[in-house]
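> sequence unknown, structure follows:
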């Protein structure tokens, strides 16, 4: 009953999960993960002992955690949280119904399901961007070494006849997810002691960095010598071929690790998770736990549906009516974003203007407003945008300003982000904050927390990102206050 309730409650999430894995080349390996888990469980079926089955009330803790994450993820529009909540709920239901002693042989295939869950955007980008820089800098060094003229800015590579951008496919994160998932299975079957298994999994990182740096080098050489072979089918085929090279390297390193370790002693083997049986309550307590679990799951489903009934909040005045003169600053330019960028941002309305003071100092003002925030249309932090266009972060701080926000002469103290970046010889100072439902917030996680809270209590999730940027100036912060 608990498993059926879980599947019914999560069926929409599961369908979108499968669709996203099919559509996203970064996580297409995730479609194979459940089948790999099923195979491993089938391979270990001889270790199943019906006599160890006993309902386990503490499993309700995982069910409750899963329900809580379901609520948070559903309101915040965070797919990772919702999907991970499914795994927690699944594990909790199995523990509640069967008990830990019966499930012990299947611990690994159940945990392995984690590799089918795509990482959240914030974490994915924080891993992917450094990998882009490592791969691009390594490739730039080698291309310089062999005499290819090249210049690098962030993840942009400038060649004599074109500019190459190191995207996720070439950064290593795409193949890292797949190679890491494979390395865990290889480690499980090839090695019996824990240190060899860990070492085999860690080998995935240098293997991926090597193969993806090599891919960029080959693309750079082709771009200079044979430009027509640097893109399209040949570039994709080159990526698939180098992925197979990475798999071969991983297997080779695993064989070396196995041979170098010498013979295993019986006490080092960890093929079985040994230890005393965990006491599991029988009778009324176990039956009660199995009855409560579906109620907990359905409660999470109900709370999420109630909280998600937020009403879009339109602006009382359009952003286009924003003043063209603010103090000493006068508007001198206004830009429109390309449709592709707007689709990614998901904003309902925005302005992007340049203001100049009497001394000629220019500040760019961006305001992006969301009538309601939901999956696919949520505020993006500037920290995820600037580095991808070649700007390297130098410093990030939270500063406190006293501003007359309402124009009444009464100053309010607010905290905003100060972000210093550099591209070549140019330096840029960026100030930004989240302005949502009467609050000015610097931290994106705090803003997300209040969005969840207000969705439940106030049925609102509207919000805006305000960003002011300009060249580094000794009085830059004071000029931002004036603007």
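Cool, got the structure. In this text the structure is predicted, and so the values were computed from the model without any measurement.
> when you work out contacts or count neighbours from here on, use the C-alpha atoms and nothing else.
Will do.
> wait, residue 37 sits on residue 110?
Yes: if you go by C-alpha atoms under 8 Å, residue 37 and residue 110 touch, sitting 6.8 Å apart.
> give me the element the nearest residue to residue 58 once chain neighbours are set aside is part of.
The shortest distance from residue 58 to any non-neighbouring residue, by C-alpha to C-alpha, 6 or more residues apart in numbering, is to residue 96 (7.1 Å). Secondary structure from DSSP states H and E places residue 96 in helix 79-98.
> just the helices in the stretch 201-350 of the chain please.
Here the stretch 201-350 of the chain has its helices, by DSSP state H, counting those that start in this stretch, at 204-225, 232-260, 284-307, 339-345.
> which one of those lies nearest to residue 59?
helix 284-307 (8.1 Å; C-alpha to C-alpha).
> which strands or helices does the closest one pack on?
When contacts are defined as 3 or more C-alpha pairs under 8 Å, 6 or more residues apart in numbering; DSSP states H and E, helix 284-307 sits against helix 2-23, helix 59-76, helix 79-98, helix 444-457.
> give me the common contacts of residue 37 and residue 110.
By C-alpha atoms under 8 Å, 6 or more residues apart in numbering, residue 37 and residue 110 have no common neighbours.
> which residues touch the residue lying closest to residue 217 once chain neighbours are set aside?
Closest residue to residue 217 apart from its sequence neighbours, by C-alpha to C-alpha, 6+ apart: residue 139 at 5.2 Å. When contacts are counted by C-alpha under 8 Å, 6+ apart, residue 139 touches 213-214, 216-217.
> ChimeraX command for the buried members of these?
For the buried members of the contacts of residue 139, the matching ChimeraX selection, counting by 16 or more other C-alpha atoms under 10 Å, is:
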select :213,214,216,217
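> tell me the one of the contacts of residue 139 nearest residue 426?
Comparing the contacts of residue 139 against residue 426 with C-alpha to C-alpha places residue 216 closest, at 26.2 Å.
> now do residue 340 against residue 232, distance only.
21 Å (C-alpha to C-alpha, to the nearest Å).
> so which strand or helix has the residue nearest to residue 217?
helix 121-145.
> can you list the helices and strands that the helix or strand harbouring residue 175 packs against?
Element membership for residue 175, per DSSP H and E: helix 173-190. Judged by 3+ C-alpha pairs under 8 Å, 6+ apart, the packing partners of helix 173-190 are helix 121-145, helix 194-202, helix 204-225, helix 232-260.
> put this next to the first one:
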């Protein structure tokens, strides 16, 4: 299965949601097993706020007719029920995987298209600056690179958007390998954003240099697929190295006898 295919991308996203949900449910269960899942007045108040938000989303969905309102209503209602029965901490744990499953998965195509242009624009700007530093005469207009009288448009296929879901899944698994607190794991995961931009810029940098040598052939076939694989490897490598910048969980020392 090709890593950039639609089926592979959707499967990676579903696996990511499933992994996050299993982890969140495990935290909810372990928290309840520890006897600290009592619901207080704040939890009940927040649950009513969430349920009211769900009703408002249903009303707005009836008025405007966009399916995203139904998704927001289902998400808020689910969080409200969990908050009422298990507390706001449990609702917070499942909020992100439920949001991804209810609101991101059904609209993944639209979201990928929306993310594609910022990725292309940032990577184009960065790669052109680096090429200028090494003496290559190059300029750009938005996402089009001008090189020695030739114009190379950075399309969706060159933006790395097709590998994004696979990268997110690999990043989620990689972050779990580092023993640290949940907050630091979240920060580590979000360091994926600069890693993606840097890896994409390096890919475009290599593409432009190869384009000068072999022409349009670098934009299709094995060259194009190989550069896409290089981007994934670089991105994961950057994320792995970033992991050493965050503190790991300290294990209590055994008392000396």
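Perfect, thanks for sending it. Note that the coordinates shown come from a computational prediction; the quantities given were computed from them, not determined experimentally.
> TM-score for this pair?
Scored against TM-score structural alignment, normalised by the length of structure 2, the superposed chains reach a TM-score of 0.69; 238 aligned residues with a C-alpha RMSD of 4.1 Å.
> returning to that earlier point: make CSV from the helices and strands packed on helix 284-307 of structure 1 and add distance to residue 240 of structure 1 and mean neighbour count to it.
Listed next are those as CSV, based on distance: least, C-alpha to C-alpha, whole Å; neighbours: other C-alpha atoms under 10 Å:
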stretch, distance to residue 240 of structure 1, mean neighbour count
helix 2-23, 17, 15
helix 59-76, 34, 24
helix 79-98, 27, 24
helix 444-457, 37, 17
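> stretch 344-353 of structure 1 corresponds to what range in structure 2?
Residue correspondence for stretch 344-353 of structure 1 in structure 2, counting by TM-score structural alignment: none.
> the nearest residue to residue 140 of structure 2 once chain neighbours are set aside and residue 207 of structure 2, how far apart?
Nearest residue to residue 140 of structure 2 in three dimensions, chain neighbours excluded: residue 146, at 5.5 Å (C-alpha to C-alpha, 6+ apart). Applying C-alpha to C-alpha, the value for residue 146 of structure 2 to residue 207 of structure 2 is 13 Å.
> which of the two has more residues huddled nearby?
Taking other C-alpha atoms under 10 Å, residue 146 of structure 2 and residue 207 do not tie; residue 207 has more neighbours (22 against 17).
> for residue 89 of structure 2, which residues are in contact?
By C-alpha under 8 Å, 6+ apart, residue 89 of structure 2 lies in contact with residue 83.
> residue 171 of structure 1 now?
Residues near residue 171 of structure 1 by C-alpha under 8 Å, 6+ apart: 128-129, 131-133, 135-136, 212.
> most surrounded residue in these?
residue 212 (31 neighbours).
> now do the same for it: its match in structure 2.
With TM-score structural alignment as the criterion, residue 212 of structure 1 matches residue 200.
> touching, its match and residue 231? I think so.
Yes: at 6.0 Å, residue 200 of structure 2 counts as touching residue 231 under the criterion of C-alpha under 8 Å.
> between the two, which contacts overlap?
Counting by C-alpha under 8 Å, 6+ apart, the residues touching both residue 200 of structure 2 and residue 231 are residue 160.
> which residue comes closest to residue 426 of structure 1 once chain neighbours are left out?
Using C-alpha to C-alpha, 6+ apart, the nearest residue to residue 426 of structure 1 is residue 471, at 7.8 Å.
> gap between that neighbour and residue 92 of structure 1?
Residue 471 of structure 1 is 54 Å from residue 92 of structure 1, by C-alpha to C-alpha.
> what helix or strand is residue 397 of structure 1 on?
Under the assignment here (DSSP H and E), residue 397 of structure 1 is part of strand 392-403.
> who are the packing partners of that strand?
Other elements packing on strand 392-403 of structure 1 under the criterion 3+ C-alpha pairs under 8 Å, 6+ apart are strand 412-423, helix 476-482.
> could you give the angle of that strand to strand 412-423?
Between strand 392-403 of structure 1 and strand 412-423, the angle comes out at 160 degrees (axes from the mean of the first three to the mean of the last three C-alpha atoms, to 10 degrees).
> after superposition, how close is the helix or strand harbouring residue 157 of structure 2 to structure 1?
Taking DSSP H and E as the definition, residue 157 of structure 2 sits inside helix 156-159. Here the mean offset of helix 156-159 of structure 2 against structure 1 after fitting is 4.2 Å, by mean C-alpha distance after the TM-score superposition for structure 1.
> how close does the aligned residue in structure 1 for residue 232 of structure 2 get to residue 41 of structure 1?
Using TM-score structural alignment as the criterion, the counterpart of residue 232 of structure 2 in structure 1 is residue 243. According to C-alpha to C-alpha, residue 243 of structure 1 stands 27 Å off from residue 41 of structure 1.
> same question for residue 448 of structure 1.
39 Å.
> how about residue 224 of structure 1?
Residue 224 of structure 1 sits 51 Å away from residue 41 of structure 1, going by C-alpha to C-alpha.
> ok, these two, which is more surrounded?
Neighbours were counted for residue 224 of structure 1 and for residue 41 using other C-alpha under 10 Å; residue 41 has more, 19 against 16.
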